[in-house]
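J.: Structure here, sequence nowhere to be found:
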């Protein structure tokens, strides 16, 4: 089924409701003796995908993007979005109620410092912010001679009459054949790395990895919302809703950790605090509320990086084998879809939603699909110029002649996929073909990159941009994000970006997805997933690394201008297509194989 919850929620998050709901919120704040309130798009774990009951920002403003922030004051309100969502925010948010502020130009904390009145009391929900976030806002409040106030009850929750109930997705064990390592061994490794007395695991992805469990509490990512305390010595304590566990799962997890409901966590932290213990809180995901109550009880809170993040990012042999199997399966589904699309789209009746539904059907026919890994970006024509376009019943367009972009992925029990292809419907414009070829040159540059150990994603990000830069063009998103193993399609700390400071290490999986977007006309993106691997080079004086391309999907040659490619780039493209053809052909019917042969023909 095509992301039915997302569709329904977008329709419910009507931007025309922004002004009256804003008025209600201001009345509630006045009753609470507050002069303003901070509204992140977040849950208590800082998840990218949140449960419906956590969509406070969308309920208030109408904005349904995955990243945003709002500040409401007595006399003004601001909605902050980054470059990915500028156009979407214009369409979804009532600009008369909320001033739309580019996040890259004015961070929310700076806006607060300039706009909060002297003596103002600015409220915030301490479960929805990290220590670092609150520290920045406290600094801003001091500049304005205002004060931050933590609230016990979120005023939006008090106003949201039909707020959905918290999720209770079933927790399942992730088999060792896919995990590649027993949970007991992982937990032992984590404990051995700690200098603190214990680690609070607040990231559900880290929880899933460490305990070899998966869940169903949010869309598109198989995580269970919960926490864990992993001590340097002794048995861990796992905080999960018991209603999510059947007897088999509870027994298995009970051998690894003491099981408690999440409501028991605050008291557990207070007990550790009273014993003057030192606990490591993850800077990126731990709620400010938990760190504060721990320190108030007498504990020493160390705010730092959860070591599990880097351990999880380095995929082991079983996880890499699973990724290859998942991408082969996904490549077959994508090839079948692309063959079908080429026959169907030229008739002029195919819509963006229908195409996305068809793609999910092809994936489901594998028998292994657990979910799509994110809402499919199915974008025709000018919609493709929106990097994070989300089709709705209202925006659903027919796919006409020109360019169609489809960015999609799947969750399989052995791996997570994410692939983007830009397709020609009929004859594409020369401008689109040229832009596509420049993007392809950047994509190939990343795929062919060889670099020494210790190299960060920031150091190779420019490889993807150089062909565009030389034409006076660029794109406003990172070149690549990390990807999990049947976990989040967006995983850190690894990424290829101007801000990607983490060193790339063998086993890490990332996307390679340069793009170009001409507003009102078309958008281009070519995305494969790659795995970092060691490279043996004769005479090398340093350990060198490169990328193994995992994705097996044809790149549309109708949008490629061979004369713009170097001989080395043509050789890479021809070798990639030969590999795709050899891998996928055995799983396709005769008509699909004939289509694939043509789609992967050699260029010169």
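T.: Perfect, I can see it now. Because the structure is a prediction, the values reported are computed rather than measured. Residues are numbered from 1 along each chain as shown.

J.: from here on, contacts and neighbour counts on C-alpha atoms
T.: Noted.

J.: got the contact list for stretch 367-378?
T.: Under the contact criterion C-alpha atoms under 8 Å, 6 or more residues apart in numbering, stretch 367-378 has outside partners 3, 6, 219-221, 352-353, 355-356, 360, 363, 384, 388-391, 404-413, 416-418, 488-489.

J.: Distance from it to the middle of the chain?
T.: Taking C-alpha atoms, centre = their mean, to the nearest Å, one finds stretch 367-378 lying 13 Å from the centre of the chain it belongs to.

J.: Would you mark the buried spots in it?
T.: 368-378 (16 or more other C-alpha atoms under 10 Å).

J.: In strands only, show me the contacts of stretch 367-378.
T.: Assigned to strands by DSSP state E, the following of the contacts of stretch 367-378 qualify: 404-408, 410-412, 416.

J.: By neighbour count, which of those residues wins?
T.: When neighbours are taken as other C-alpha atoms under 10 Å, the top entry among those is residue 410 (29 neighbours).

J.: quick one: that one from residue 373, how far?
T.: Distance, residue 410 to residue 373, by C-alpha to C-alpha, to the nearest Å: 5 Å.

J.: any residues in contact with both of these two?
T.: Where contact means C-alpha under 8 Å, 6+ apart, the residues bridging residue 410 and residue 373 through contact with each are 416-418.

J.: Just want the most central residue of the chain.
T.: Averaging the C-alpha coordinates of the chain gives a centre point, and the residue nearest to it by C-alpha atoms, centre = their mean is residue 490 (3.4 Å).

J.: which residues touch that residue?
T.: The contact partners of residue 490, taken as C-alpha under 8 Å, 6+ apart, are 481-484.

J.: what does residue 113 give?
T.: Applying C-alpha under 8 Å, 6+ apart, one finds that residue 113 lies in contact with 140-144.

J.: swap in residue 291?
T.: Neighbouring residues of residue 291 by C-alpha under 8 Å, 6+ apart: 131, 281, 301.

J.: about what we covered before: okay, the contacts of residue 490 in CSV with secondary structure next?
T.: Written out in CSV, the entries for the contacts of residue 490 read as follows (DSSP: H, G, I helix; E, B strand; the rest coil):
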residue, secondary structure
481, strand
482, strand
483, coil
484, coil
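
J.: okay, pairing it with this:
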């Protein structure tokens, strides 16, 4: 599946669609309606028929929401998308709102004196709605669950996906599905719960050692499931009637169609575990009406999935070496051809071809971000035929890309000099690189969270009065979602880092209208060698192997330890990737990995 470059939505369509939504709101007796990015599975990546926010507003980012009122419409976006949103929505009809600095309850208080605001309870969690309602206490504004108004006005809404489910081999998974069910079933019995309702497709795919192709770039099958305390599972999927699926999953996994889910939920015997942060509010409402006891607790798959087992880590190392070879071939090609007559789209296509040459690529792990010059300052920029820009000498090129292989998921960003970008770009690049090295070299007491490490990546930018408006690292799955929770390196992450967790390490800096810089490797948490008084500590192992652009590094600004790390890293890149590339690329790689 090659990356396409057509623009899925445009600002010009937004006003008419907003007008239709307002008419539907009026007919429903509502003063407002909330349109989230999320689908019923609360996933970051959604199927085309669930892209309601994009359809309504034109905004294509992976996070955000719109609150439409009769006299105002706010598009709430975080720091990653504040440049992008201005180019994608009709600013005469939609107002970008800085979120989470401005929260939805506070915005409603400022823009609506009284009235009822509707929301689809299948698209919001209980926690999310509770926070908004708390902020509206003491006002004449109330929230009301209702049918989805966007679906009602979307005449050609795409049908739900229903592609085939396939097995993920036990060897690649590192543990059988039966062993996982037994382990998690024992946890439910210990907590006194009869069943956990699983609503996130990557959790279900991890638990059952299955994969699918329902969501672009993420090898998941969309489904809900019940995990019972006796280790059995009921899987709700449109493929329930397909020949061979029951045999594929085994006798302890029952199949049912999605249409049967609500009735089956009502018939459960409690206590029933729901994840307050990921389960749709509609689930607790259904259980409450049926008189079934519901308990809020964490998705039992979430943490075990995040902590990769030794088999998964071994396989993902191989996936990264394969990907590193493709990256080396690409960077060598780019160094030879750029700027020439290359455009951003030509670069994206070439990189995907180098990955496909391995004959192991299942798909890319997200649409490649390739921003030349000022486009690089759009943090999650996605090139289209309309925005495609030629590479020009004297600019920076930011390329953020990844691959889905059956033995691992990759995500790597490199910023490359096209000609001489100037001293200011080198100063900023070196500060970003120093932050990345700081995370790579970190060791810390067991029990600390990503928020405790985040400042390490920013310290050198802060000293220059600079910063970046995104987290430093996200979790990554094993042939699953490229963005995986609960682990993160960010100011707000309270989840303790544990061995086996794979994360990205990606500080950056973005100057609107000029350039963007981001450097990213994937890293895995590991037990650190005991030092000093023998405290239990953790550290990172680097999984990604590709050279940094030495032309952008101001070596005299690096400490001795930072230079040693970079030289050692480049030596390891050459040793691991060199035997896997062509003779021309090997010659280039030797120069790219030479000591400073």
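T.: In hand now; what should we look at? A quick note: this is a predicted structure, and the numbers were derived from the prediction, not measured.

J.: Next, residue 170 of structure 1: secondary structure please.
T.: coil.

J.: Quick one: map it onto structure 2.
T.: Alignment note: residue 170 of structure 1 maps to residue 164 in structure 2; criterion TM-score structural alignment.

J.: What distance do you get for the spatially closest residue to its match that is not a sequence neighbour to residue 174 of structure 2?
T.: Taking C-alpha to C-alpha, 6 or more residues apart in numbering, and ignoring the residues beside it in sequence, residue 164 of structure 2 has residue 212 as its nearest neighbour in space, at 6.3 Å. Counting by C-alpha to C-alpha, the separation of residue 212 of structure 2 from residue 174 of structure 2 is 19 Å.

J.: which of these two has more neighbours?
T.: Of the pair residue 212 of structure 2 and residue 174, residue 212 is the one with more neighbours under other C-alpha under 10 Å, namely 21 against 17.

J.: To which residue of structure 1 is the more buried one aligned?
T.: Using TM-score structural alignment, residue 212 of structure 2 pairs with residue 215 in structure 1.

J.: and if you look at residue 451 of structure 2?
T.: Matched across to structure 1, residue 451 of structure 2 falls on residue 458, judged by TM-score structural alignment.

J.: looking at it, that match is touching residue 501, isn't it?
T.: Yes: look at residue 458 of structure 1 against residue 501 with C-alpha atoms under 8 Å: they come within range, at 6.1 Å.

J.: And for structure 1, the residue most distant from the center?
T.: Largest centre distance within structure 1, by C-alpha atoms, centre = their mean: residue 539, 39.6 Å.

J.: before we move on, what SS does that residue have?
T.: Classification of residue 539 of structure 1 into helix, strand or coil gives coil, according to three-state DSSP.

J.: before we move on, what about residue 413 of structure 2?
T.: Under three-state DSSP, the three-state class of residue 413 of structure 2 is strand.

J.: separation between it and residue 60 of structure 2?
T.: Distance, residue 413 of structure 2 to residue 60 of structure 2, by C-alpha to C-alpha: 21 Å.

J.: Likewise for residue 109 of structure 2?
T.: Here the distance between residue 109 of structure 2 and residue 60 of structure 2 works out to 27 Å (C-alpha to C-alpha).

J.: Name the helix or strand for residue 114 of structure 1, please.
T.: Residue 114 of structure 1 is part of helix 108-115 when elements are defined by DSSP states H and E.

J.: Structure 2: matching residues for that helix?
T.: Mapped onto structure 2 with TM-score structural alignment as the criterion, helix 108-115 of structure 1 occupies residues 104-111.

J.: after superposition, how close is the matching stretch to structure 1?
T.: When structure 1 is overlaid, stretch 104-111 of structure 2 sits 2.0 Å from its aligned residues on average, using mean C-alpha distance after the TM-score superposition for structure 1.

J.: List the buried residues of that stretch.
T.: Counting neighbours by 16+ other C-alpha under 10 Å, the buried set in stretch 104-111 of structure 2 is 104-105, 108-109.

J.: Same question for stretch 382-401 of structure 2.
T.: Of the residues in stretch 382-401 of structure 2, those buried under the neighbour-count criterion (16+ other C-alpha under 10 Å) are 382-383, 388-392, 395-401.

J.: Which parts of the stretch 201-350 of structure 1 are strands?
T.: 213-214, 227-231, 237-239, 258-260, 278-282, 300-304 (DSSP state E, counting those that start in this stretch).

J.: Those strands: which one's closest to residue 316 of structure 1?
T.: Shortest distance between residue 316 of structure 1 and the strands of the stretch 201-350 of structure 1, using C-alpha to C-alpha, is found for strand 213-214: 16.8 Å.

J.: Which neighbouring elements make contact with that closest one?
T.: strand 172-173 (3 or more C-alpha pairs under 8 Å, 6 or more residues apart in numbering; DSSP states H and E).

J.: one step back: might one say that the match of residue 170 of structure 1 is in contact with residue 239?
T.: Yes: counting by C-alpha under 8 Å, residue 239 is a contact partner of residue 164 of structure 2 at 7.3 Å.

J.: The two: which is more packed in?
T.: Each of residue 164 of structure 2 and residue 239 had its neighbours counted (other C-alpha under 10 Å), and the higher figure belongs to residue 239 (20 against 14).

J.: Give the equivalent position in structure 1 for the more buried one.
T.: Taking TM-score structural alignment as the alignment basis, one finds that residue 239 of structure 2 is matched in structure 1 by residue 242.

J.: does residue 90 of structure 2 sit in a helix, a strand or a coil?
T.: Three-state call for residue 90 of structure 2 (three-state DSSP): coil.

J.: Looking for the alignment partner of it in structure 1.
T.: Taking TM-score structural alignment for the superposition, residue 90 of structure 2 sits opposite residue 94 in structure 1.

J.: Number of residues surrounding its match?
T.: For residue 94 of structure 1, the neighbour count with other C-alpha under 10 Å is 21.

J.: Kind regards, and thank you for your time.
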